[in-house]
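# No sequence on hand, only this structure:
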């Protein structure tokens, strides 16, 4: 075996010459996939589609796929992001089409853009969720949301692998509103709300640990005793930089290429 000289990488790989940022959706039954399951699906898809993905150096090279804030297992999403390193330049539109055809239905590539500064992680500091609450009356949910927004601090406890953590949900909550299926946030195929089902929309700042939809529901239980009779279903609708009006800027910017449906 050849000796690796100081300052040299073991088993050097071709350099990365382009990075493309991709937005994809996690829909229907595939919302139950873990982040690792999704990562494996994309690793297989780039091979199947012949994408010239770059790899790390070393004796066990891995494709250069960088992930940003994966949605929790069980939550659907219309706004998952990753960045792909490439060994040659590729048209983002061709990449969207090739990846979407190579992935299973329910992991749907929506758009892509060539990466430009700043880093993708620096373009996201908040998330917008839509949470369907079957069996909860709209008026009851609205009263609970008003009670939550009236508080300055609402702390809930979450059990994590490293122990119990106290999370101030109200501090992270930028705004919340109640809608119905008829005027809701346009949930995608596989996540459509049931008619008459109250829907909570919430914009939440990124914190450590991140405030998740079940944390917001826990806070509603604390302030108003609201407990859904059946499990709620959450969909991440958007991620981005928060502006002064509480809206989120598109992380891909204006140069994105949208999938042709």
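The structure has been received and is ready for your questions. These figures come from a predicted structure and were not determined experimentally.
# Please make it C-alpha for all contacts and neighbour counts, starting now.
Fine.
# how about the residue nearest the centre of the chain, what does it touch?
In the chain, the centroid-proximal residue (CA atoms, centre = their mean) is residue 80; its distance is 3.7 Å. Applying CA atoms under 8 Å, 6 or more residues apart in numbering, we find residue 80 in contact with 23-26, 68-71.
# Equivalent analysis for residue 178, please.
For residue 178, counting by CA under 8 Å, 6+ apart, the contacting residues are 138, 141-142, 145, 198-201.
# Now with 10 Å, please.
By CA atoms under 10 Å, 6 or more residues apart in numbering, the residues touching residue 178 are 130-131, 138-139, 141-143, 145-146, 184, 198-202.
# In which helix or strand does the residue nearest to the centre of the chain reside?
strand 76-86 (DSSP states H and E).
# Quick check: next helix or strand after that strand?
Past strand 76-86, the next helix or strand by DSSP H and E is helix 92-102.
# quick one: buried residues of that next one?
92-93, 95-100, 102 (16 or more other CA atoms under 10 Å).
# so which of the contacts of residue 178 is the most crowded?
residue 199 (30 neighbours; other CA atoms under 10 Å).
# tell me the SS of it?
Recorded secondary structure, residue 199: strand (DSSP: H, G, I helix; E, B strand; the rest coil).
# Not counting its neighbours along the chain, what's nearest it?
Closest residue to residue 199 apart from its sequence neighbours, by CA to CA, 6 or more residues apart in numbering: residue 132 at 4.6 Å.
# Below is an additional structure, to be compared with the one above:
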């Protein structure tokens, strides 16, 4: 007997792009943890999701540019496909109340089309480092002066070595506004392989920056923005604009 073909689903009639933040303890939420919480919130909010075709239909959700586990962020993005046209402000109100505190929905906009992932070309970061400013500033200077800074990171394909310097557009250090320590300001261009802020910190270790539990604690990473990158002005735009 021929296998019965699965039901074909209609394509989405509307796509929405959403910006959310990871704050406080929820910065330790992994991408998998967030996707589960987000899909549960969509169900509770009764958002009219469109579904993929096939024997195991899934809601049409596109995740892009997720911050590493342990990093806080003010600029995480996701796109959803809907089976009905809805008011983005209504989705913002109902969905925000269904998400846990610390996963905070900030903005919902109608997608203009194209790929959301292609718009996330660069990001800005603030990194709080519990080390003296002089030490951090010296590591920044050494990092920027280097033509190449090779770092290693374990990936799904095993241990990889890559140049962390090429992705860094801007890097500076200033005194922490409260208490001791320093704040690192980082503008990072996205590419392949993807360089993360913790890779930059690993590279700075080669220029005298000591971090970790035995050196005052781990740095706190916060993504401030991500979006299209303007090479002329070295600024990061708004992917929902």
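Received, thanks. Please read these numbers as outputs of a predicted model, since none were measured by experiment.
# tm score of chain vs chain?
Taking TM-score structural alignment, normalised by the length of the second structure as the basis, the two superposed chains have a TM-score of 0.92; 236 aligned residues with a CA RMSD of 1.7 Å.
# Show me the contacts of residue 178 of the first structure that map onto helices.
Per DSSP state H, helices hold the following members of the contacts of residue 178 of the first structure: 138-139, 141-143, 145-146.
# Including distance to residue 53 of the first structure, could the residues you listed go into CSV?
Below are these laid out as CSV (distance: CA to CA, whole Å):
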residue, distance to residue 53 of the first structure
138, 48
139, 51
141, 47
142, 48
143, 50
145, 46
146, 48
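# Can I have the buried ones of the contacts of residue 80 of the first structure as a PyMOL selection?
Filtering these down to the buried ones (16+ other CA under 10 Å) takes a single PyMOL command:
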select buried, resi 23+24+25+26+70+71
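# just to revisit the earlier point, can you tell me the residue that sits opposite the residue nearest to residue 199 of the first structure in the second structure?
In the second structure, the residue paired with residue 132 of the first structure is residue 128, using TM-score structural alignment.
# Quick one: residues contacting that match.
Counted by CA under 10 Å, 6+ apart, residue 128 of the second structure has contacts 173-176, 181-185, 218-222.
# measure it to residue 160 of the second structure for me?
26 Å (CA to CA, to the nearest Å).
# Need the contacts of residue 80 of the first structure in a markdown table (columns: distance to residue 160 of the first structure and secondary structure).
Formatted as a markdown table, these follow (distance: CA to CA, whole Å; DSSP: H, G, I helix; E, B strand; the rest coil):
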| residue | distance to residue 160 of the first structure | secondary structure |
| --- | --- | --- |
| 23 | 28 | strand |
| 24 | 28 | strand |
| 25 | 26 | strand |
| 26 | 24 | strand |
| 68 | 20 | strand |
| 69 | 17 | coil |
| 70 | 17 | coil |
| 71 | 16 | coil |
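# which one of the contacts of residue 80 of the first structure is nearest residue 2 of the first structure?
residue 68 (36.9 Å; CA to CA).
# What's that closest one aligned with over in the second structure?
Match for residue 68 of the first structure (TM-score structural alignment): residue 64.
# What of residue 117 of the first structure?
Per TM-score structural alignment, residue 117 of the first structure is aligned with residue 113.
# Which residues are in contact with its match?
14-17.
# what about the nearest residue to residue 74 of the first structure once chain neighbours are set aside, neighbour count?
Ranked by CA to CA, 6+ apart and with sequence neighbours excluded, the top spatial neighbour of residue 74 of the first structure is residue 32, at 4.3 Å. For residue 32 of the first structure, the number of neighbouring residues by other CA under 10 Å comes to 15.
# residue ranges of the strands in the stretch 101-250 of the first structure, please?
107-114, 126-133, 155-160, 163-168, 173-179, 198-205, 233-242, 248-249 (DSSP state E, counting those that start in this stretch).
# The third one maps to which residues in the second structure?
Spelled out, that is strand 155-160 of the first structure. Residue span in the second structure matched to strand 155-160 of the first structure, by TM-score structural alignment: 150-155.
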